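A.B. asks: from the sequence below, what's the structure:
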Amino acid sequence: MHTPASVQPATPLTQPSDKKIIALMVVLVLFSPLAIDIYLPALPMMVSEFQVASTLGQDTITWFMFSMGLGQLFAGPLADRYGRRPIALTGIVIYGLSAALAYSAQEMEMLLIARLLQGFGACATSVAAFASVRDSFGAEKSGRMISYLNGAICFIPALAPILGSYLTIHFGWRSNFSFMAGFALVSLALIAINYKETKPKNTVQTGRLISPSRYWSVLQHPTFLFHATLCMLAMGVILAYVTSAPVLLIDKLGLTMQEFTNWFAVNAVLNIMACFAAPKFMVRFGTKKALLFGLSVLVIAGGLMLSFQHIQQAWAFMVPIFFSSVGFAWVLGSAAGKALAPFGDRAGTAAALLGLFQMSGAGVIVGTMQRLALPSAQLLALMMWLLIPGLLILLTKTGQRWHSGITEK
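C.D. replies: A predicted model of the protein is given here:
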């Protein structure tokens, strides 16, 4: 099928200005995956030093995710009122200071508080980034840009655990947080110099800053609600993976930090390939087929995870994860853009609510399920199969209407 000439101007990253915007947005969205992935190999060591249960170690990730999503309820309206740039700069400062607090923590409770604060910082940079993408590229093209953005940040799961292993082995687990603080300092200078405001002049910014009606106007839109829920459930799969993997692979299966990071790197490479393939597929065949493909792959991954659960080898856990990472990339790439598409005048608020679903929602679901003490394979399979209703709905006329929203011509 040949791509019509009428859509050629929307081909991603064809202008130098497009590349600069995406490069700066990559810097802003790196804060979140870096805060999660760099210290994963050190989790067992942290749990051992503080002498706490492994679930508390996993909470350092789920608490971060929860506050990252919750904070966007404030960051979104602030971004709509005061602009994307000041919100991004403030978030970087909060992130860096909380990383320094985590570095100096002497008790698990203090580390958890630091991680909670760090999530608020990361949420501000994330809201600014995705709102700027929506500002700069419009309703349809923003979906493909988000997929490219996700592809770029997928390098972090490949590289961060390797760096984290090196830092942990040579300087201790705390050095991971000192690295985060240094990254924040460098990024602060880079963003302050190069990031120009993108907020449209028609952005809604009157009335109370936190207005229930403002959020309700977004939540009542079925296009947003459907796609944001899919993003939340897909993110839950990845969160369940990153919190379960260190305990299962290092503690139970006895992998070394290097072996652990090798598996992580392979998975990240597959994720990168999927993130960059998804927008090309969307341009050629549309977002609906891309979403159907991603959901189907996640459901298949759940079946593989259950089938392999009795095999006590790393590959039996990671092969289904490989499938789920591909499915996740295609679901997020197609669903996130669709969730934000109807809200050109409220992009900050819509991005905030999407982040609440994606981060806090996933954090609550996974954190709760981990308390049920399910085996890792069963927990992950359950998370993957929670997307089955979404797949079935998308095949109906109602689901097709929700997916089309007001953006299809």
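A.B. asks: from here on, contacts and neighbour counts on C-alpha atoms
C.D. replies: Fine.
A.B. asks: center of this protein, which residue is that?
C.D. replies: Against the mean C-alpha coordinate of the chain, by CA atoms, centre = their mean, the closest residue is residue 235 at 6.6 Å.
A.B. asks: okay but it is in contact with residue 358, surely?
C.D. replies: Yes. Counting by CA atoms under 8 Å, residue 235 does reach residue 358; the two are 6.1 Å apart.
A.B. asks: so which other helices or strands are in contact with the one helix or strand residue 217 maps to?
C.D. replies: Residue 217 belongs to helix 212-219 when assigned by DSSP states H and E. On a contact count with 3 or more CA pairs under 8 Å, 6 or more residues apart in numbering; DSSP states H and E, helix 212-219 meets helix 347-355.
A.B. asks: next up, for comparison:
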Amino acid sequence: ALSWISISFVVALGIGQYLGSIIQVALGWPAIFYLLGAVSLMMGLVVARVTFPVLAEENAPSSAWPSYWRILRHRAFLLPALTGGLGYGVIVAFNTAAPLILQGPFNWSAVEYGLLGWPISTAYFLGALAVNGFVLRTGQRGLMTAGVGLVLAGSAVMLLGSLAGTSVALLFWLPYCVAVLGQSLTYPISLSLANDGSPVGGAYAMALSGFIHQLMAAVIGGIASLIASPQAWPLSLLCTLLALGAMLCVMLAPGRKTS
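C.D. replies: Sure, this is the predicted structure:
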């Protein structure tokens, strides 16, 4: 179920990247923000009118802070959550710095960069399907290790290609698609393992995972913007370091039995 939820997240990034390029060419970049505001307002009105069921949690504490602090102290939760967040950071870093690289030295147009959203979305979709098809046979830990390995391999090839000074854009964005494929394997499993490893039941672990990932995305996005350069190697190096951090978390995470 988490793999299907993650599909909507990153596939939306790819489709949005393409639609954004079309809107920019047709109506100009300010139109993107007007349309985002209008669509967000419409979504808010829809959510305000929909009644969601309220699930009562047994023995729910009066304050959530002790529960969150207790969850954070458990390696079985924290390390899988960090693994997913570091892999997510690779996507955030690329989205932050890649436009400057591809539209600079590689002379891509806005539409060409927008079209890149389709192979990115396809890579993530295929990875999510692989989770559904193989996780029961390979086990969660094994499939997550393979996913992190793909993220590391894709990032390392990006780094090697950028250090070699190649002018072939394919050697930059295709390895990134491999990294996206790996992250699509890693992310839903990391959420599942973190939730299973939580000592507190209910929605606390999932909420905390989301908060951790968004906080990491903000920090990594800020770093990527500070090191943004027309050269590809700073971004590639950052992605490789994030992937190495994710692999370290996988190696340190306690083994868990999977059904």
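A.B. asks: how many residues are close by residue 56 of structure 2?
C.D. replies: The number of residues packed near residue 56 of structure 2 is 8, by other CA atoms under 10 Å.
A.B. asks: that one in helix, strand or coil?
C.D. replies: Put simply, residue 56 of structure 2 is coil when judged by DSSP: H, G, I helix; E, B strand; the rest coil.
A.B. asks: now residue 254 of structure 2: closest residue in space, sequence neighbours ignored.
C.D. replies: Of all residues not flanking residue 254 of structure 2 in the chain, residue 76 sits nearest, at 6.2 Å (CA to CA, 6 or more residues apart in numbering).
A.B. asks: and the corresponding residue of structure 1 for the one you found, what element?
C.D. replies: By TM-score structural alignment, residue 76 of structure 2 lines up with residue 223 in structure 1. According to DSSP H and E, residue 223 of structure 1 maps onto helix 222-245.
A.B. asks: and that helix, how far from the chain's centre?
C.D. replies: Taking CA atoms, centre = their mean, to the nearest Å, one finds helix 222-245 of structure 1 lying 9 Å from the centre of the chain it belongs to.
A.B. asks: now do the helices in the stretch 101-250 of structure 1.
C.D. replies: 108-153, 155-171, 175-194, 212-219, 222-245 (DSSP state H, counting those that start in this stretch).
A.B. asks: just these: most buried one?
C.D. replies: helix 108-153 (a mean of 25; mean count of other CA atoms under 10 Å).
A.B. asks: show me what that one is packed up against.
C.D. replies: Helix 108-153 of structure 1 packs on helix 16-29, helix 31-37, helix 54-70, helix 72-82, helix 84-104, helix 257-285, helix 314-340, helix 347-355, going by 3+ CA pairs under 8 Å, 6+ apart.
A.B. asks: map the residue nearest to the centre of structure 1 onto structure 2.
C.D. replies: In structure 2, residue 235 of structure 1 lands on residue 88 (TM-score structural alignment).
A.B. asks: from residue 180 of structure 2, how far off is its match?
C.D. replies: In this view, residue 88 of structure 2 and residue 180 of structure 2 are 9 Å apart by CA to CA, to the nearest Å.
A.B. asks: which residues are in contact with each of the two?
C.D. replies: Common neighbours of residue 88 of structure 2 and residue 180, counting by CA atoms under 8 Å, 6 or more residues apart in numbering, are absent.
A.B. asks: tell me which element residue 407 of structure 1 is part of?
C.D. replies: Using DSSP H and E, residue 407 of structure 1 sits in no helix or strand.
A.B. asks: could you point out which of the helices and strands packed on helix 108-153 of structure 1 sits nearest residue 296 of structure 1?
C.D. replies: helix 314-340 (7.4 Å; CA to CA).
A.B. asks: show me what counts as buried in the closest one.
C.D. replies: Within helix 314-340 of structure 1, the residues that count as buried by 16 or more other CA atoms under 10 Å are 314, 316-340.
A.B. asks: fine by me, we can end here.
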